[in-house]
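Undergrad: Here is a sequence with its predicted model. Questions after.
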Amino acid sequence: MSQTVPSSARVVIVGGGVIGCSVAYHLTKLGIRDVILLERNSLTCGTTWHAAGLVPTLRATYRMSMLARYSADLYERLRDETQQDTGFVRNGSLSVATHQERFTELKRGASMAKLCGFPCEVVDSQRASELWPLMNADDIVGGIYLPLDGIVNPVDVTQALAKGARMGGARIYENTKVLEIKAKHGTATGVVTQLGDIEAEYIVNCAGMWARHLGRKTGVNIPLHAAEHYYVVTEAMPDLATQLPTLRDLDNCNYFKTDAGKLLIGTFEPNAKPWGHEGIPEHFSFDELPPDLDHLEPYLEAAIRRVPALAKTGLQVIFNGPESFTPDDRYHLGEAPELRNYFVAAGFNSVGIQSAGGAGKVLAEWISKGHAPMDLWDVDIRRNLPFQGNATYLYDRTTEGLGLLYAMHWPFRQFETARNVRKSILHDRLAAANACFGEVAGWERANFFAPEGEKAEYRYSWGKQNWFDWSAAEHMAVREKVGLFDQSSFTKLLVQGRDAVTLLNRICSNNIDVSPGRIVYTQWLNERGGIEADLTVTRLTQEAFLVVSGAPTQTRDLDWLQRNTPEEARVVVTDMTSSMAVLGVMGPASRELLQSLTDEDLTNEGFPFGTSREIELGYARVRASRITYVGELGWELYIPTEFAPDVFDRIMAAGKPFDLKLCGYHALNSLRIEKGYRHYGHDVTEEDTPLEAGLSFASDFDKPDGFIGCEALLRQKEEGVTKRMVLFRFLDPKATSFHEEPIYRNGSIVGRTTSGMFGHYVGANIAMGYVENPAGITKQWIESGEYEIEIAMHRYKVEARLRAFYDPDMQRVKS
């Protein structure tokens, strides 16, 4: 054992699994050679050593699929580079379905594979049997075969990455435990080990199951929890081909991988067993957990039904080992919002091997460039909220998380565990009205309201789900009369101080130096012109502003605001999210309804669009903001939490003559898509500029001092854009679009959808998505093409527009 460690390094990585070694390897590839990796025991000893070594390429989204593809390509060439065997083989994979809904899911994946450039074959049961002769295919209705998928030896590929990192100059110290993270003035500055302190410019937490505990030492929230994960290895099977594709029997929670003449069978059971809740033992390293055969038995029985030869084959290994899972089954990547220069790559949810190459590459580039190299919002650690680090919450959610990897990935599927974390003060009233709740950022939000006598629950489908007609009625109420939304989950940040206007006008692309009582729609951009936030800013007084954005971006938006606030700025930022309920009263009758409850002049002349002021409503003082996310005349009412129930009751009572209807978030989504309003995280991300997203109207290029990203937008304006957000209307009313679907122009793929929902007023499914053309995008180029969108391997003709299909001139909104 080395008795000392260097006193300093540019980057210190904590954790010597496949993730940590990949980050070290990729840093050296970028010329960052002053890298130290510290492993408390031996490389691979936590989770990596017992991973199954699957390297699939197709993931849930295009971005994640491209990262997985990079991993496979890296592992394929790593042996030649390092002279260290990795065991990588492109054996392909076969995923099978036992019912049509699963087959639809697989075919949707096959369509997305075209976006990624992956060869993918949709197969019937006969072809599946040819690819996997030992399989019982009697109940198989179809599947997909991905020939570029692979397998790898996890220990060997980690050693190859470590060797490649050493070749690039990185230093790796095993048997060196990190005791503390050093920090000063909100920035990580080094680590404390039992062999000495190391000063560092950057710290990277790749500690796997230990990452949450290590993060808590410096107040960094890394929500993850270990769960037991099982696989078995059979005795030798003489009839087993040397190399078969990895078989995924998703409906029975099993996968099958050939392993030197034997078969490895792994499970992703829906009733997972959390582990390590009381803390991971200090000695835990290359350890196994006691197997629970009663727990495993149903899945072994399913495996025998799928591969009957197993009935005559003994088991050589029954393995149970822990892996860490996050609350939403997406791993954590990026710079922690709580501590500058502290990066995280952890919580890989049993997909660490397939993700390690891509995740290591983009995190190394993030450190090198100072920003994410691509849109990584799916896995950005800033999506988490403080409550998600709660141990009890994590324990309860982990029972569900492991099984969701192989469960049906239904549209609008809701988590069933760790619910009712955050409730609006109006929750009980909505429940009494037969609301069906969904969960976003812990908030319980009414997604739709079931009629009296119907059960308020989801019955999932890839087509029109059970709530379709109910949500349609809510949608039409907003278009024709008036609807009421509980939007209390909005993120609300109060920015106050003598320098507030200067600060916000630098961060906001639009000009927020307006009169008090005005609302400004704007974006926050990065230096490349990409959209970091999409929100409204209301000027309350000369020195006070209310910033309002969506629930999922609460941590992200606060972090962006804080990291762009100079230390000397005389500004105070307060998160007011929990202090105010928000009611959206929307629709052509909204003015008449609200006017019956207040003496305030709500006429178009007295209260024009974009106005915000306090009004009396019942016994409360309410901030009424004339703004909309559904494309209708309407007001958002910001109400001190304790006054909200009374205000709600008064609106409901006064709304009866106007046929007021309670509305949920599915209706809000269909309304906003019909109107062409963008949604952060789907339609706009840090990879998209306002010019590309069709939002340049929300940037003021004439502001005297400019704004962050202005120079990049001006360059793009001069050069022209090569991608553009376009709206599409399906000609076939049976089409059901969601996102990540290929867009064709004149028979060639030119982009992918970002959002989709049925537009009940226009009577068609509406999709939004970006189209690309290296030679440049113009209105004439868009309008001169013929378009199709592919869903589950079927192409549907669509009409393309740059403007909304509903009220493109904003007459309804500004009436």
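TA: It's in.

Undergrad: switch to C-alpha atoms for all contacts and neighbour counts from now on
TA: Will do.

Undergrad: How about residues contacting the helix or strand that contains Tyr255?
TA: Using DSSP states H and E, Tyr255 sits within strand 254-259. Strand 254-259 is contacted by residues 240, 242-249, 263-268, 299, 303 when judged by C-alpha atoms under 8 Å, 6 or more residues apart in numbering.

Undergrad: switch the cut-off to 6 Å
TA: Residues outside strand 254-259 that contact it (C-alpha atoms under 6 Å, 6 or more residues apart in numbering): 246-249, 263-267.

Undergrad: got the angle between the next helix or strand after it and strand 254-259?
TA: Per DSSP H and E, the first helix or strand lying C-terminal to strand 254-259 is strand 262-267. If you take axes from the mean of the first three to the mean of the last three C-alpha atoms, to 10 degrees, strand 262-267 sits at 160 degrees to strand 254-259.

Undergrad: I'd like to know which elements strand 262-267 is packed against.
TA: Applying 3 or more C-alpha pairs under 6 Å, 6 or more residues apart in numbering; DSSP states H and E, one finds that strand 262-267 contacts strand 225-234, strand 254-259.

Undergrad: Surely Asp809 is in a helix?
TA: No. Looking at Asp809 with DSSP: H, G, I helix; E, B strand; the rest coil, it is coil, so not inside a helix.

Undergrad: Could you report the neighbour count for it?
TA: 10 (other C-alpha atoms under 10 Å).

Undergrad: Could you do His295 as well?
TA: 14.

Undergrad: Gly606 now?
TA: Neighbourhood size, Gly606 [other C-alpha under 10 Å]: 10.

Undergrad: Repeat that for Arg77.
TA: Neighbour tally, Arg77, other C-alpha under 10 Å: 12.

Undergrad: Next: Ala767.
TA: 29.

Undergrad: check contacts around it.
TA: Ala767 touches 727-728, 755-756, counting by C-alpha under 6 Å, 6+ apart.

Undergrad: out of those residues, which one sits closest to Ala581?
TA: Ser755 (27.3 Å; C-alpha to C-alpha).

Undergrad: take a look at this one as well, against the first:
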Amino acid sequence: MSTIPSKARVVIIGGGISGCSVAYHLAKLGWTDIVLLERKQLTCGTTWHAAGLIGQLRASQNMTRLAKYSADLYVKLEAETGIATGMRQNGSITVALTEERKEEIYRQASLARAFNVDVREISPEEVKNLYPHLNISDVLGAVHLPLDGQCDPANIAMALAKGARQRGAKIIENVKATAVHDRDGRVTGVSWAQGAEMGTIETDHVVNCGGMWGRDLAARSGVTLPLHACEHFYIVTEAIEGLTRLPVLRVPDECAYYKEDAGKMLLGAFEPKAKPWGMEGIREDFCFDQLPEDFEHFEPILEKAVNRMPMLETAGIHTFFNGPESFTPDDRYYLGEAPGLKGYWVAAGYNSIGIVSSGGAGMALAQWMNDGEPPFDLWEVDIRRAQPFQKNRLYLKDRVSETLGLLYADHFPYRQMATSRGVRRSPLHEHLKARGAVFGEVAGWERANWFAREGQEREYRYSWKRQNWFENQKEEHLAVRNGVGLFDMTSFGKIRIEGRDALAFLQRVCANQMDVVPGKIVYTQMLNERGGIESDLTVTRLSDTAFFAVVPGATLQRDLAWMRKQLKADEFAVITDVTAAESVLVLMGPKVRDVISRVSPNDFSNDAFPFGTAQEIEIGMGLARAHRVSYVGELGWELYVSSDQTAHVFEAIEEAGRETGLKLCGLHTLDSCRIEKAFRHFGHDITDEDHVLEAGLGFAVRTDKGDFIGRDAVLRAREEGLKRRLVQFRLKDPEPLLFHNEAVVRDGKIVSIITSGNYGHHLGGAIGMGYVPCEGESEEQVLASSYEIEIAGVRHQAVASLKPMYDPRAERTRF
């Protein structure tokens, strides 16, 4: 037995491929005193039975960057450690059996080109040449990625472990981490047990790589890590005569993937309704264990597979395998430092892509731990996106029965989850439902996305083309542009910052001037030291010592964590989440004064109530705080109403709006209005990797106010010039649609991707935004080029603009 030290710089809990990768990469960065504790044996949880598919193309640039890094690393590891990783770049093929799937995979191919991933769209006949055993009678199209591949997962984990040991890391098996200790909000140590022996390792950093055990381990430290195990099935045939090396094959329309290995065929499934496992916890002796066979559950997949691959009909089954893997509520893994507990890091919840993800995730997390900030934008896998309620086991069990199947479902735009719904609702939920609302969900909040007409079905009909709510959105959009619309935006995150040092604190973390008179609203960003955008928010000064910040509902936990992390020990400021205390009714459009003056005696004229200010108003028989701001580019007010008065205020506004044609509007319309106005969306158009000046938000930065986080990076960019700019695009052809991730083509060459897109019903075409490299170029030179957007392999001409195409002088919000 390896002696267990009493002190370490970091303790990694879990010896699957994720834990081994974190240990390897920290050791590569020169960290010493690394201890990895594995409760049983390395790889004995999920890693050992993973299929080991290495697909490099992921849904975003940085996830693709991490997957490509993993593939490169696994090729090199063998030479470095002498352990065979089984890494073969034999390529992969995805085939489409429907027109919708063909559109999806062709869109992915355009994305692959934008990310420099080698890709080809191929015909059914070309598929047959590459995969002679395949029935292609109903194949409509396919995509081939020649550098994808497959590997031996357990051996890769062993190679990473050996590489870590060679650099001094201690990897200790058969030792269970029993508790993580903390004091004053930061990690202090880890207790362990080995048989009857027990002890504690003092440490400043813990990494939870506990896989399906990770949630319960995290919960003991008050950390939310929402994941749940599901049963995952595959079969391996007996050896098949004449079976040669083949690419990995995915047939998502039949929920199946195929992998040739040593003359045998592995067939795996991501069935639409999965079987959650381990509700009562995972038994203590679980080690290299399989779950009971359930052939009935797998049979529908096998039936289709025999038709797809006729040779399976006569092949004997060597292994029927069922093993658990952990899934998360949104099918993305968790990485980063847990909000609320410094030094508690997470790398877990890989949703069946743990092998291709772990190399890159381990590298990214190690750099994050080393530098104190992520190496690039990792928001889509950031642990701070998890909502505290999501650790609820009933919620998770219900949700993961769906998320496993979604891996191979059509990834339609606007696709909504069907399970675990209705957890967080606005006080107006039933009111809106009665008026035709069709809801979507973000961060657990039910939000009206669009309103169905009388007699229209209240369900999404998904497509890559115009969906069944397109005309509804158009009516709502034009009502906001020409009349008046009402949105329920209760899901906004709301944060109070108050106390003696509240102003000094906000001056340091915000880039804009925060020392304004009470009642003034400031639009600002919180930056990191690189000038990247950590948060995009408005802050209203309520009094000398109290401020009210409004952030997107999806980023609330991130924003709270960022603020609390920046607060100095000697600063007196209290940061409180008050989201549930108030609802938000957003009244927008040129006729808004007609409506609001019928329900409120207050003066809403420009002189009495200028843009960018907030006042308490009487409304109906209640009170509200009215904020004159706009995310749609029209005159209007956001009304912050105490939750108990929300229904009354809504009814009063609805009654007052009858004569004016007040229209209830959904989130899809909010998004289409904001994109016409080129308002940025956090997580898509702006991230912690995007410099505030490149994002075109320099107007919200005041370098003359004194020091603030990111100021030096802003001054440096002003001096050196910008390397890229965020540009707004409109397609000339009114028919095609933009969602995001389409390729931006400048003068015939792909240069980047669309960061967000929607349809501009007023401007008459699809609108998107995307960054264009422009080092050493003037604005005129950027706009002098010809631009196209590539959608599913087809290029469409686009008009480019650096100013908002709708109301560039922002006159409509101020009249």
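TA: Yep, it's here. Bear in mind that the values here come from a model prediction, so they are computed numbers and not experimental data.

Undergrad: Drop the TM-score for these two in here.
TA: Here the superposed chains carry a TM-score of 0.99, computed using TM-score structural alignment, normalised by the length of the first structure; 811 aligned residues with a C-alpha RMSD of 0.8 Å.

Undergrad: Would you convert the helices and strands packed on strand 262-267 of the first structure into CSV that also reports distance to Glu365 of the first structure?
TA: CSV is the format used below for those (distance: least, C-alpha to C-alpha, whole Å):
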stretch, distance to Glu365 of the first structure
strand 225-234, 27
strand 254-259, 33
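
Undergrad: His427 of the first structure is nearest to which of these?
TA: Closest among those, using C-alpha to C-alpha: strand 225-234, at 29.1 Å.

Undergrad: Mind listing residues that contact that closest one?
TA: By C-alpha under 6 Å, 6+ apart, strand 225-234 of the first structure touches 262-267, 273-275, 314-325, 394.

Undergrad: The stretch 501-650 of the second structure: helices as residue ranges?
TA: Under the criterion DSSP state H, counting those that start in this stretch, the stretch 501-650 of the second structure carries helices at the ranges 502-509, 556-566, 592-599, 646-656.

Undergrad: Where does the following helix or strand past the last one end up in the first structure?
TA: Toward the C-terminal end, the helix or strand that comes next after helix 646-656 of the second structure (DSSP H and E) is strand 663-664. Mapped onto the first structure using TM-score structural alignment, strand 663-664 of the second structure covers residues 661-662.

Undergrad: Mean distance between the helix or strand where Gln126 of the first structure lies and the second structure after superposition?
TA: If you go by DSSP H and E, Gln126 of the first structure is part of helix 125-131. Mean deviation of helix 125-131 of the first structure relative to the second structure after superposition (mean C-alpha distance after the TM-score superposition for the first structure): 1.0 Å.

Undergrad: returning to what we had before: and of the helices of the stretch 501-650 of the second structure, who's closest to Phe115 of the second structure?
TA: Proximity to Phe115 of the second structure (C-alpha to C-alpha) singles out helix 556-566 among the helices of the stretch 501-650 of the second structure, at 27.4 Å.

Undergrad: mean deviation (superposed) between the closest one and the first structure, please.
TA: After superposition onto the first structure, helix 556-566 of the second structure sits on average 0.7 Å from its aligned residues (mean C-alpha distance after the TM-score superposition for the first structure).

Undergrad: what angle do that helix and helix 502-509 make?
TA: Here helix 556-566 of the second structure runs at an angle of 100 degrees relative to helix 502-509 (the same axes, to 10 degrees).

Undergrad: Farthest-apart pair in the contacts of strand 254-259 of the first structure, please.
TA: Asp249 and Leu263 (14.2 Å).

Undergrad: And Glu260 of the second structure, how close does it get to Arg186 of the second structure?
TA: According to C-alpha to C-alpha, to the nearest Å, Glu260 of the second structure and Arg186 of the second structure sit 48 Å apart.

Undergrad: Can you pick out the residue with more neighbours from these two?
TA: Per other C-alpha under 10 Å, whichever of Glu260 of the second structure and Arg186 has more neighbours is Glu260, with 20 against 15.

Undergrad: For the aligned residue in the first structure for Arg625 of the second structure, list the residues it contacts.
TA: Counting by TM-score structural alignment, Arg625 of the second structure lines up with Arg623 in the first structure. Contacts were defined as C-alpha under 6 Å, 6+ apart; by that measure Arg623 of the first structure touches 613-614, 637-638.

Undergrad: CSV please, covering those and showing neighbour count and distance to Gly389 of the first structure.
TA: Below are the contacts of Arg623 of the first structure laid out as CSV (neighbours: other C-alpha atoms under 10 Å; distance: C-alpha to C-alpha, whole Å):
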residue, neighbour count, distance to Gly389 of the first structure
Arg613, 20, 38
Glu614, 17, 37
Leu637, 28, 32
Tyr638, 22, 29
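
Undergrad: which one among those residues gets closest to Ala346 of the first structure?
TA: Ranked by distance to Ala346 of the first structure (C-alpha to C-alpha), the contacts of Arg623 of the first structure are led by Tyr638 at 38.0 Å.

Undergrad: mind checking what that closest one lines up with in the second structure?
TA: Using TM-score structural alignment, the partner of Tyr638 of the first structure in the second structure is Tyr640.

Undergrad: Val584 is in contact with that match, correct?
TA: Yes. With contact defined as C-alpha atoms under 6 Å, Tyr640 of the second structure and Val584 form a contacting pair (4.7 Å).

Undergrad: okay, which residue is most central for the first structure?
TA: Geometric centre of the first structure, nearest residue: Asp378, 3.0 Å, by C-alpha atoms, centre = their mean.

Undergrad: Ignoring the adjacent residues along the chain, who's closest to that residue?
TA: For Asp378 of the first structure, ignoring the flanking residues on the chain, the nearest one in space by C-alpha to C-alpha, 6 or more residues apart in numbering is Arg330 at 7.0 Å.

Undergrad: and the closest residue in space to Arg90 of the first structure that isn't next to it in sequence, what does it touch?
TA: Among residues not flanking Arg90 of the first structure along the chain, Gly150 sits closest, at 4.0 Å (C-alpha to C-alpha, 6+ apart). Neighbouring residues of Gly150 of the first structure by C-alpha under 6 Å, 6+ apart: 55, 89-92.

Undergrad: can you pick the most crowded of these?
TA: That'd be Val55 among those, by other C-alpha under 10 Å, with 29 neighbours.

Undergrad: Show me where the stretch 501-650 of the second structure has its strands.
TA: 521-527, 533-541, 546-551, 574-577, 582-588, 614-619, 622-627, 636-642 (DSSP state E, counting those that start in this stretch).

Undergrad: out of the ones you listed, nearest to Asp488 of the second structure?
TA: Evaluated over those, closeness to Asp488 of the second structure peaks at strand 582-588, with 4.9 Å, by C-alpha to C-alpha.

Undergrad: whereabouts in the first structure does that closest one align?
TA: Using TM-score structural alignment, the residues of the first structure aligned to strand 582-588 of the second structure are 580-586.
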